[in-house]
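Q: predicted model follows, preceded by the sequence.
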Amino acid sequence: MTVPLDYADPAKGTTRVAVARIPATAPGRRPLGSLLLNFGGPGNRGIASLAADPKAFAELGERYDLVAFDPRGVGLSSPVSCGGNQQTGDDVPEDAASQLAALRAVAQRCALHSGPVLPYIGTVNVSRDMDRIRQALGDRKLNYLGFSYGTRLGAVYAAQFPKTTGRMVLDGVDTLSEPLAEQALVSARGQQRALDNFLTWCAHQNGCVYGTNTRTAREKIEELVERLDARPLTGTDGTHFTGQDAVGAIGAALYSKTLWPDLAEALARVERDRDPAALKELGNPPEGETDDGPAKIPEDNGEAALTAVNCADDPDRSNDEATPHAIAQEIHDLEAEFRRTSPVFGPGQLMTVLSCYGRPAGTDFIRRIDRPGAPRMLLVGTRGDPATPYEWTEETARRLGSAVVIDYKGEGHTGYTASACVRGYVHDFLTGGRLPAGTRSCPAGE
């Protein structure tokens, strides 16, 4: 599809958005039109995600055409890039002024490699693209299932287009209002909660490397991170594996409870054999086939789009006018609270406060969403979610004003694929229009 770069000024040019559809598989039953899906991110490729696992949505796909798209700036839709990565380099002096200058240089490099679409990506414009997709599909209203970041996208669509919002389900609900520092702090708290739940589970398994005492197990994880940061392990490929590499791998494995046995085994191999291979693999799962034909998608596209969209969505993320001393003091003042919240995840989350330095301030539209007048929708929150803590489900439900909440008592990120109970509520709503009143619970493991 061809869409305007800037909806406020169409004369600035156009960009292309890639869309894919799987037709409904039970044409003999009454069709329900199209169901648009977004699998999160920001930066996730929607078309590749649906193609990788269409069976997960087979029941919905009986009566809906399943539709996926790569949001502008992502995948097959004018992908953005930072020329390889967003690292500042090891040769930058450690003083605040030099570090901030290096961050500004990274932002400039992203602009250079991304082309004209970069200033116009972000959730507000992507939601407008979604309405163009709805029109192209011939649907009177947009029926939608969004996961993680896709919940932010759905909420913004409902705020902009309440009259064309159809049946909408948001699973793994993102925040709409918290400033960056508070987002990072809540994220660290959610990750630590998920880690504690994993360690409690591990303590009840035979052979858990950290034993049966969850308090000391937590201390040993913290010691592992500190030890690997001081003395990284060397993998069979010659690369170093640091404590922060371990944090990233542990965080990735906490996304699904099905990965907990693998995480327990990987940690045992690190502790007993000083072998980081299994833990490294958890942090970098093998990718599927990526035959994109003539299109060339930069390897750093997902990371570049993640940063660009988050920066475009938040008015508080740019503090270029502050002095280097003031910014260094801000980080110093926050550090103790982040470490108290999570010695493992807090330090890394703290540094996201600077992720948008050198970029323009984002829109305040999302911050101002308040009871958009859209039809009632269904929100799913998971109690042990490490990426989108349950508190955000409650917060967003209050902001939207017309939402029904499914309180899933399980672990992992999002509930649809993990819980038959959650799927039951989702399918009842999307295929039958049945929506309960108030909050409903789904137990863990069902």
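A: Happy to help now that I have it. Residues are numbered from 1 along each chain as shown.
Q: CA atoms for contacts and neighbours, from now on please.
A: Fine.
Q: who touches the longest helix along the chain?
A: If you go by DSSP state H, the chain has its longest helix at helix 180-203. If you take CA atoms under 8 Å, 6 or more residues apart in numbering as the criterion, helix 180-203 is touched by 175, 208, 210-214, 217-218, 251, 254, 260, 264, 314, 316-317, 338, 341-342, 344-346, 349-350, 352-353, 384-389, 411-412.
Q: residue 419 - how many residues pack around it?
A: 18 (other CA atoms under 10 Å).
Q: pretty sure it contacts residue 445?
A: Yes: in this structure, residue 419 is within contact of residue 445 by CA atoms under 8 Å, at 6.6 Å.
Q: residues making contact with stretch 119-138?
A: Here stretch 119-138 has contacts from 1, 3, 5-7, 17, 34, 71-73, 140-142, 152-154, 156-157, 308-310, 312-313, 365-366, using CA under 8 Å, 6+ apart.
Q: take the one below as the second:
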Amino acid sequence: MARRLRVLTAMALLALAAGSCTFPSNPTLQPHTERQGPVGPVPASLDRFYGQELAWGPCSNFATSSSDRTAFQDPELECARLEVPMDYAHPEGKTIRIGVLRKPATDPRSRIGALMMNPGGPGASGMSAAASLSTSVADTEIGERFDLVGFDPRGVAASEPAVRCLTDPERDAERLDSDADTSPSGVAESEQEEREYATKCAERTGVDVLANIGTRDVVRDLDVLRSALGEPKLNYLGYSYGTRIGSEYAETFPGNVRAMVLDGAIDPGQTTVDALVAQGAGFQRAFNDFAAWCAARAKCALGNDPSKAVQRFQDLTRPLVDDPVQAGYGRELSYADATMAAIQGLYAPTLWESLDSGLAELQQGRGQTLLSLADSYFGRDAAGRYTNTTDAFDAIHCVDDKRVLNPEEVRAADRRYREAAPFLDDGNPPSSARDMCAFWPVPVTGDPTQPQVGQLPPVLVISTTADPATPYEAGVQLAQALHGRLLTYEGTQHTVFLQGVSCVDEAGTNYLVDLQLPPEGARCSG
């Protein structure tokens, strides 16, 4: 259970296409400084942060991954660092620096403002996501009328200091350990590993950073960024965990919102366990859809009877608990990585072909494709370097969400999860092993309750009927809590706005540009 709580709870990353890497030959942006703030209300003692100068320049030095090193060479992108207090209760103390990337609006005469975005995680890079998304919106009304702004939340990617828990070789080793033994000795071993993990995070990151890494603080950083960019009101696009940032911002600064699109919602009122189980059920529905699609093919690794797909998947993957298979380049595919590969493959139908190919390879005793899918999930490149997404996810999760500390509650949660997602059941009894959050060195700072939003302008919540990672009902609940408008997309994928579905893209664009909401009960399909 320890590993399951760590890896699956709301680990919902937006999968954006990398886009073209053909950049303009004549750079149009030059290094410069801007002082646009303070704009709007300034909380006490924060004047210097809200009115700070931003030094904009090339983005190459901000890259923290191999894909960034290519995408950030685009001369139409510019980057800066935003200084914010480490602890807002003591703004005179230590500060941290937030990485910010901007693609200016291509039609300055009709510019509305900045559209700030977060892609999810928690722990995913908003700078990376904005760079990727900028290519697909370049010739749209969004790209023409908004500066697209991505920021790396505190502790994430290019923000300084960044959360670090494991070295690259330690992360490789950790992925080989499936933690499937649920005997008393196995539970003790798992919990010792979780305790050591928490200790490493504290030693390598700093307890003061971990204590101030949560969403509570990220939303205050976002308001500082709004002011420093000279924006009287916030325009915001949040995917997945980014919807939690959006809903907490709406509760904290309702009067500072102009427009907010929240796609792939996290229900802020759900308990940690209920959210985990709902997500497991979502992945099971996506697995069933994948199995039906696969069964209609001439050759399918799970066979041509969808009702037997769960059993066939278990038959393929469970032996990996004791006997990993070779995956090339001196690496092995573990049970943990095989199941994470399946989860990655279920995020969107565009990945189903790769998942089927990987399972077919596994039938032949090879694990290359599945390991590649798992590497993509964990942010590992071909050189063996990891982004800090997983480290940051763990750190944020442990301070945002109520911890499950009672071993019997953990066991009951694991039982419920296995029932909700039987394809991920490894065949062992439910485990009582607590995850790293039980041993975390700082207290919880989050308050997962339904937001009380006051005078909030209407917001748009988009929810997909068969979203595997953030179930549809969570979007229904969030729209109600924020007194917003729900747009339903009928499909099987995680998030949808600005990903090529014209009905959704038009509705979201009309809202962001003209503040025109879709009609009540609006639905779209692919």
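A: Cool, the structure landed. A quick note: this is a predicted structure, and the numbers were derived from the prediction, not measured.
Q: re the thing from before, keep only those of the contacts of helix 180-203 of the first structure that are in strands.
A: Here DSSP state E is the test, and those give 384, 411 as lying in strands.
Q: just the buried subset of the contacts of helix 180-203 of the first structure, please.
A: Those of the contacts of helix 180-203 of the first structure that meet the buried threshold are 175, 208, 210, 212, 214, 217-218, 251, 254, 260, 264, 314, 316-317, 338, 341-342, 344-346, 349-350, 352-353, 384-389, 411-412, by 16 or more other CA atoms under 10 Å.
Q: for residue 334 of the first structure, helix, strand, or coil?
A: Following DSSP: H, G, I helix; E, B strand; the rest coil, the label given to residue 334 of the first structure is helix.
Q: wait, I meant residue 393 of the second structure
A: At residue 393 of the second structure the chain is in helix, as set by three-state DSSP.
Q: what sits against the equivalent of it over in the first structure?
A: Alignment note (TM-score structural alignment): residue 393 of the second structure maps to residue 306 of the first structure. Contact analysis of residue 306 of the first structure by CA under 8 Å, 6+ apart lists 41-43.
Q: how deep is the aligned residue in the second structure for residue 11 of the first structure tucked in, by neighbour count?
A: With TM-score structural alignment defining the correspondence, residue 11 of the first structure maps onto residue 92 in the second structure. Here the count is done by other CA under 10 Å, and residue 92 of the second structure has 12 residues near it.
Q: ok so residue 92 of the second structure is a helix residue?
A: No: counting by three-state DSSP, residue 92 of the second structure falls outside a helix, being coil.
Q: contacting residues for the nearest residue to it once chain neighbours are set aside?
A: Distances taken as CA to CA, 6 or more residues apart in numbering put residue 85 closest to residue 92 of the second structure, at 7.5 Å, once the chain neighbours are dropped. Contacts for residue 85 of the second structure were tallied using CA under 8 Å, 6+ apart; they are 91-96.
Q: does residue 426 of the first structure really touch residue 168, like I thought?
A: No: look at residue 426 of the first structure against residue 168 with CA under 8 Å: they stay out of range, at 9.4 Å.
Q: identify the contacts common to those two.
A: Here residue 426 of the first structure and residue 168 have residue 378 as joint contacts, going by CA under 8 Å, 6+ apart.
Q: check which helix or strand the most far-flung residue of the second structure relative to its centre maps to.
A: Distance from the C-alpha centroid of the second structure peaks at residue 298, with 34.9 Å (CA atoms, centre = their mean). Using DSSP states H and E, residue 298 of the second structure maps to neither a helix nor a strand.
Q: is the closest residue to residue 151 of the first structure other than its chain neighbours in a helix, a strand, or coil?
A: Once flanking residues are discounted, residue 151 of the first structure sits nearest to residue 170: 4.8 Å by CA to CA, 6+ apart. Here residue 170 of the first structure is strand, with the state taken from three-state DSSP.
Q: ok, residue 170 of the first structure - contacts?
A: 145-148, 150-151, 154, 377-380.
Q: give the aligned equivalent of it in the second structure.
A: Match for residue 170 of the first structure (TM-score structural alignment): residue 262.
Q: count of neighbours near the closest residue in space to residue 445 of the second structure that isn't next to it in sequence?
A: Nearest non-adjacent residue to residue 445 of the second structure, counting by CA to CA, 6+ apart: residue 399, 5.4 Å away. Residue 399 of the second structure: 25 surrounding residues under other CA under 10 Å.
Q: also the one 5 residues further on?
A: Per other CA under 10 Å, the neighbour tally for residue 404 of the second structure reads 18.
Q: separation between it and residue 410 of the second structure?
A: To residue 410 of the second structure, residue 404 of the second structure is 6 Å away according to CA to CA, to the nearest Å.
Q: who touches both of these two?
A: Joint contacts of residue 404 of the second structure and residue 410 (CA under 8 Å, 6+ apart) are residue 434.
Q: quick one: the residue nearest to residue 445 of the second structure and residue 439 touch, right?
A: No: if you go by CA under 8 Å, residue 399 of the second structure and residue 439 don't touch, sitting 11.6 Å apart.
Q: separation between the spatially most central residue of the second structure and residue 138 of the second structure?
A: The centroid of the second structure falls nearest to residue 121 when counting by CA atoms, centre = their mean (2.0 Å). For residue 121 of the second structure, the distance to residue 138 of the second structure equals 25 Å [CA to CA].
Q: what's the answer for residue 226 of the second structure, then?
A: Taking CA to CA, one finds residue 226 of the second structure at 22 Å from residue 138 of the second structure.
Q: so between these two, which is more surrounded?
A: Applying other CA under 10 Å to residue 226 of the second structure and residue 138 shows that residue 226 carries more neighbours, namely 25 against 16.
Q: counterpart of the more buried one over in the first structure?
A: Residue 226 of the second structure maps onto residue 134 in the first structure, by TM-score structural alignment.
Q: gap between the helix or strand its match falls within and the chain center?
A: Assigned by DSSP H and E, residue 134 of the first structure belongs to helix 123-137. Distance, stretch centre to chain centre, for helix 123-137 of the first structure: 20 Å (CA atoms, centre = their mean, to the nearest Å).
Q: mean shift of it relative to the second structure?
A: Per the superposition on the second structure, helix 123-137 of the first structure and its aligned residues are separated by 0.6 Å on average (mean CA distance after the TM-score superposition for the first structure).
Q: elements contacting the helix or strand just after that helix?
A: The first helix or strand that comes after helix 123-137 of the first structure along the chain, using DSSP H and E, is strand 142-147. Contacts defined by 3 or more CA pairs under 8 Å, 6 or more residues apart in numbering; DSSP states H and E place strand 142-147 of the first structure against strand 34-38, helix 149-160, strand 165-171.
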